[in-house]
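Asker: Need coordinates for the below:
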Amino acid sequence: MDRSSPIAAMTLVEKVIARAAGREAVRPGEILTAQIDFAFAHDSSGPRRWRPYLENLGVGLWDASKVALVSDHYVPAVDAESAAILSDVRAFARQYGVGAFFDMVGICHLVLPEHGLIRPGHFIAGGDSHTPMAGAFGAYAAGYGATDMAAIVATGETWLSVPETVRVDWSGAFQPGVVAKDIMLFLCRELGLDNAFAAIEYAGSTVAAMSMPERMVLANMAAELGFETGIVAPDQVTFDYLAARHAPVEDEAAALALRSDTDCAYRAVHRFDAATLAPQIARPHAPDNVASADELGEITIDQAYIGACVGAKLGDLRMAAEVLQGRKVAPGVRLLIAPASSATTEQAAREGILAALLEAGAVLLPSGCGACAGMGAGLLAAGEVCISSTNRNFRGRMGHKDAEVYLGSPYSVAAAAVAGRIVDPRVLLADRKIAA
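Answerer: Model (predicted):
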């Protein structure tokens, strides 16, 4: 196939980039200028990095209505330095007229979708490596460093080399206790962490059956795999999610047309059966050091942490409560829960989920990035072992460099908190069914 032809078949990623570049068609390897539909940053990556560039250039934001700021890293302030950073973010939002400023209400990657600001077909630039989470909505969403983001918010555009696309198809239904997080840990082992200059597209009947928050897990952890972005084609699930947040998609047909053409060219296509997937655990100190939960030996834990954009959404808290209801956290284990947004906390309270978690012995923390980013409460001491629903377990990320962090789904984290050691959550879920 002649990929230089303007009528060449395109992948979902290529179609979104073509729209942003004002082109009829694009092909991998082309270097283009793309117009930004939406840009955002958090308190660590945004104003304190942008302000010097904007002031030196004597410019403002190219379009304040297309820029969002979220305070989520230094919240709530635990020292004077953190308080000063947050004060600067608030002052920047006022000075530059940023209307979409969300202060201490949750993690940016979840707060923005909750407010209907992530749209199918948009080109999104974010000042955080997990910006690809927005790709769950059929957007091209990539993370940029501070210098690039300053240029983006000043000009409204950026350059890129069009990436190739790797397609991953999942078919079949999950076993109880297996979720999107297990897919991503499995893929970290199977595909590795070095997939630069390519995008990953998730598809198949398993993905089609997922809720939007579960699709967000797939897109989010494209960053761990090393892809430029992760993406899922928009469909009725996408439209219903946005409509429920008073942000309906006006042209659903155009969004559906973004789906990859049947004869497009991929770098590779991988196919997996979700029915055969067991709960996965990443061992220290890398997300690709993965084994099935039932293959691990006796690993006792000091702490279980349910938090982060990828692991403390409402559905994640429901998973934890399913395991913890009527049970107690094991003696000597700390179970810490930091909901990903205040909206998550409010709904979990209405549903009785928080009560179940707290009755089991969990400790509720503020919404924010917290221990996932090595900030705030929940950091680890030397020699301590933690299992976490977060997306990374690099040495020293959650505290002391000699601590050990295992990664798992909220099911796996909750099951470990009850058992005092890492176990296959399917065992506890099966016990629940027998008792019923």
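
Asker: all contacts plus neighbour counts: C-alpha atoms, from now on.
Answerer: Fine.

Asker: so what's Gly370 up against?
Answerer: For Gly370, the set of contacting residues under the criterion of CA atoms under 8 Å, 6 or more residues apart in numbering consists of His73, Tyr74, Val75, Gly307, Ala308, Ala338, Gly376, Ala377, Gly378.

Asker: Can you point out the helix or strand that includes the closest residue to the second one other than its chain neighbours?
Answerer: Spatial nearest neighbour of Tyr74, excluding adjacent residues (CA to CA, 6 or more residues apart in numbering): Ser82 at 5.6 Å. Using DSSP states H and E, the element containing Ser82 is helix 80-95.

Asker: Which positions in that helix come out as buried?
Answerer: By 16 or more other CA atoms under 10 Å, the buried positions in helix 80-95 come out as Ser82, Ile85, Leu86, Asp88, Val89, Arg90, Phe92, Ala93.

Asker: Now for Thr229: which residues touch it?
Answerer: Contacts of Thr229 were listed using CA under 8 Å, 6+ apart, and they are Pro132, Gly135, Tyr140, Ala141, Ala142, Ala198, Ala199, Ile200, Ala219, Ala222, Ala223.

Asker: and those residues, which of them are in strands?
Answerer: With strands identified by DSSP state E, the entries of the contacts of Thr229 that belong to them are Tyr140, Ala141, Ala142, Ala198, Ala199, Ile200.

Asker: how many neighbours does the last one have?
Answerer: The burial metric for Ile200, expressed as a neighbour count using other CA atoms under 10 Å, is 29.

Asker: for the stretch 251-400 of the chain, what spans make up the helices?
Answerer: Along the stretch 251-400 of the chain, counting by DSSP state H, counting those that start in this stretch, helices occupy 252-256, 314-324, 342-351, 353-360.

Asker: another one to check against the first:
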Amino acid sequence: MGQTIIEKIVSNHAGKTTFANDLTVVDVDFVMASDTTAPLAIQAFEKMGGKAIWDSTKMALVIDHASPAPNQRIASLHDMMREFATMQKIKLYDVGDGICHQLMIENKHANPGQLILGADSHTCLYGAIGAFSTGVGSTDLAGAMLTGKTWIKVPETILINIDGALQPGVSAKDIVLYVVGQIGIQGATYDAIEYKGTTIENLSLDGRMTIASMSIEMGAKAGILHTTGLQLEQEFEHILPDKDAVYKEVIQIDATKITPQIAVPHSPDNVRSIHDVEEIIVHQAFIGSCTNGRLEDLHEAAHILKGKKVHPNVRLLIAPASREVFLNALADGTVQTLTEAGGTFLPSGCGPCVGTHLGVPGNNEVTASSTNRNFQGRMGNRNSNIYLGSPAFVAAAALNGKISNPQQYYGGI
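Answerer: So this is what the prediction gives:
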């Protein structure tokens, strides 16, 4: 019997052949925690009697969720992380360096074929480069910090074939929102999702990261894209499924029919075509997050906003996914374009997405957002409404003061 990608990666790390639903212990290649989870992981590690992590070169801590610290309590937690990183001689990314998942890819802590744990649900993003990466709790991470191992129940796999050329003004975010809308937020619980097809093959790394990151929005244990067509600086082995691999379900999607997709309040799977929600008044627009804060995303917004001004009743906030993204956008003029249009750049981090600070909407306000979740209160105010879409959607909403189809700026509709 053939194996899926996930079954192959787990087998490589278990030292034996494994299949879906097997329980096994695996070696871990890398672990990561952010400022929301690292303090608890550090405390759990110490309660387990930990003195030194199993390999100081295979862990990173990232201060990104409440960065810069919005209050004294969080500042103290950041100090705890800095002290632990110094003592353990592990890599720490501090205020403004970027979002944990972006940094893991940029700095090659995550690589194809690896098995990686992160104490954050969107750790599944590294599936963009063919890694089996998954989010775990702080205690599970502490165990891996101590031993370099963890236990896995090998997930079943849903295969999604996506073929065809995208319409102008339609991006990877529209693809994954369409998929989430089809499967639902619990439709892939503890499953792995494999994405393949000509549409996937033609996506950039930035687009692949967008799709992989939102696999967790369907409850998936992991999301992994076939690496056919993937371009990386380093050489890597393509781990692809066997022809006779067994899948829980196979879904076919015609990408040519996908229009701009919007997740309306208050769930990421409450997805509609933009034609169903146009004209809704918008008060705040946000571009950023681990899902859509990369250079390609900023370019989408700049394409729409160049030489124009944001609507006077809209606040456009932009948080690049990392310092490197910001510097590249600065060098190619994108920062100037978006700033002249009325956008405000924030430090690289997760703040507005999770609602810790920097961009909390007011009561009854509507936010057009390129993030990954729109649960009630997600951006910090239960009395506001979040509409999720692509960076192009956000830019069009910011420009017009209302939800508008971005395809009009790409020669479409």
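
Asker: if we can go back for a sec, of the contacts of Thr229 of the first structure, which is the nearest to Pro47 of the first structure?
Answerer: Looking at the contacts of Thr229 of the first structure and their distance to Pro47 of the first structure, the nearest is Ala142, at 18.7 Å (CA to CA).

Asker: I'd assumed His109 was in contact with the closest one.
Answerer: No: with contact taken as CA atoms under 8 Å, Ala142 of the first structure and His109 are classed as non-touching, separated by 11.9 Å.

Asker: which residues are common contacts for these two?
Answerer: In terms of CA under 8 Å, 6+ apart, Ala142 of the first structure and His109 are both contacted by the residues His130, Thr131.

Asker: More neighbours: those two, which one.
Answerer: Neighbours were tallied for Ala142 of the first structure and for His109 using other CA under 10 Å; the higher tally belongs to His109 (28 against 24).

Asker: Report whether the expected contact of the more buried one with Asp128 is present.
Answerer: No: because the distance of 9.2 Å does not satisfy CA under 8 Å, His109 of the first structure is recorded as not touching Asp128.

Asker: Contact partners for the spatially most central residue of the first structure?
Answerer: Centroid-nearest residue in the first structure, with CA atoms, centre = their mean: Asn220, separated by 3.2 Å. Counting by CA under 8 Å, 6+ apart, Asn220 of the first structure makes contact with His130, Thr131, Pro132, Met133, Ala134, Gly135, Gly230, Val310.

Asker: which residues in the stretch 201-350 of the first structure form strands?
Answerer: 229-232, 268-273, 280-282, 290-292, 303-306, 334-337 (DSSP state E, counting those that start in this stretch).

Asker: Tell me which of these is the most buried.
Answerer: Between these, strand 229-232 has the highest mean count of neighbours, a mean of 32, where neighbours are mean count of other CA atoms under 10 Å.

Asker: how much does that strand stray from the second structure?
Answerer: When the second structure is overlaid, strand 229-232 of the first structure sits 0.6 Å from its aligned residues on average, using mean CA distance after the TM-score superposition for the first structure.

Asker: Can you tell me what Thr157 of the second structure aligns to in the first structure?
Answerer: Residue pairing (TM-score structural alignment): Thr157 of the second structure is matched to Thr165 of the first structure.

Asker: Name the SS class of that match, please.
Answerer: Assigned by DSSP: H, G, I helix; E, B strand; the rest coil, the conformation of Thr165 of the first structure is strand.

Asker: can you tell me which residues contact it?
Answerer: Thr11, Val13, Ala198, Ala199, Ile200, Glu201, Tyr266, Arg267, Ala268.

Asker: same thing but at 7 Å, please
Answerer: By CA atoms under 7 Å, 6 or more residues apart in numbering, the residues touching Thr165 of the first structure are Ala198, Ala199, Ile200, Glu201, Tyr266, Arg267.

Asker: likewise Ile274 of the second structure?
Answerer: Pro260, Gln261, Ile262, Asn405.

Asker: rewinding a little: preserved in the second structure, out of the contacts of Gly370 of the first structure?
Answerer: Of those, the subset whose aligned partners also make contact in the second structure (criterion: both residues aligned by TM-score structural alignment, their matches' CA atoms under 8 Å) comprises His73, Tyr74, Val75, Gly376, Ala377, Gly378.

Asker: Can you tell me what the fourth one aligns to in the second structure?
Answerer: Meaning Gly376 of the first structure. Under the alignment by TM-score structural alignment, Gly376 of the first structure pairs with His357 in the second structure.

Asker: what about its match, distance to Gly164 of the second structure?
Answerer: Relative to Gly164 of the second structure, His357 of the second structure is positioned 40 Å away (criterion: CA to CA, to the nearest Å).

Asker: same deal with Gln284 of the second structure?
Answerer: Here Gln284 of the second structure is placed at a distance of 34 Å from Gly164 of the second structure (CA to CA).

Asker: Could you do Gln408 of the second structure as well?
Answerer: Distance, Gln408 of the second structure to Gly164 of the second structure, using CA to CA: 21 Å.

Asker: The two - which one has more neighbours?
Answerer: Taking other CA under 10 Å, Gln408 of the second structure and Gly164 do not tie; Gly164 has more neighbours (16 against 13).
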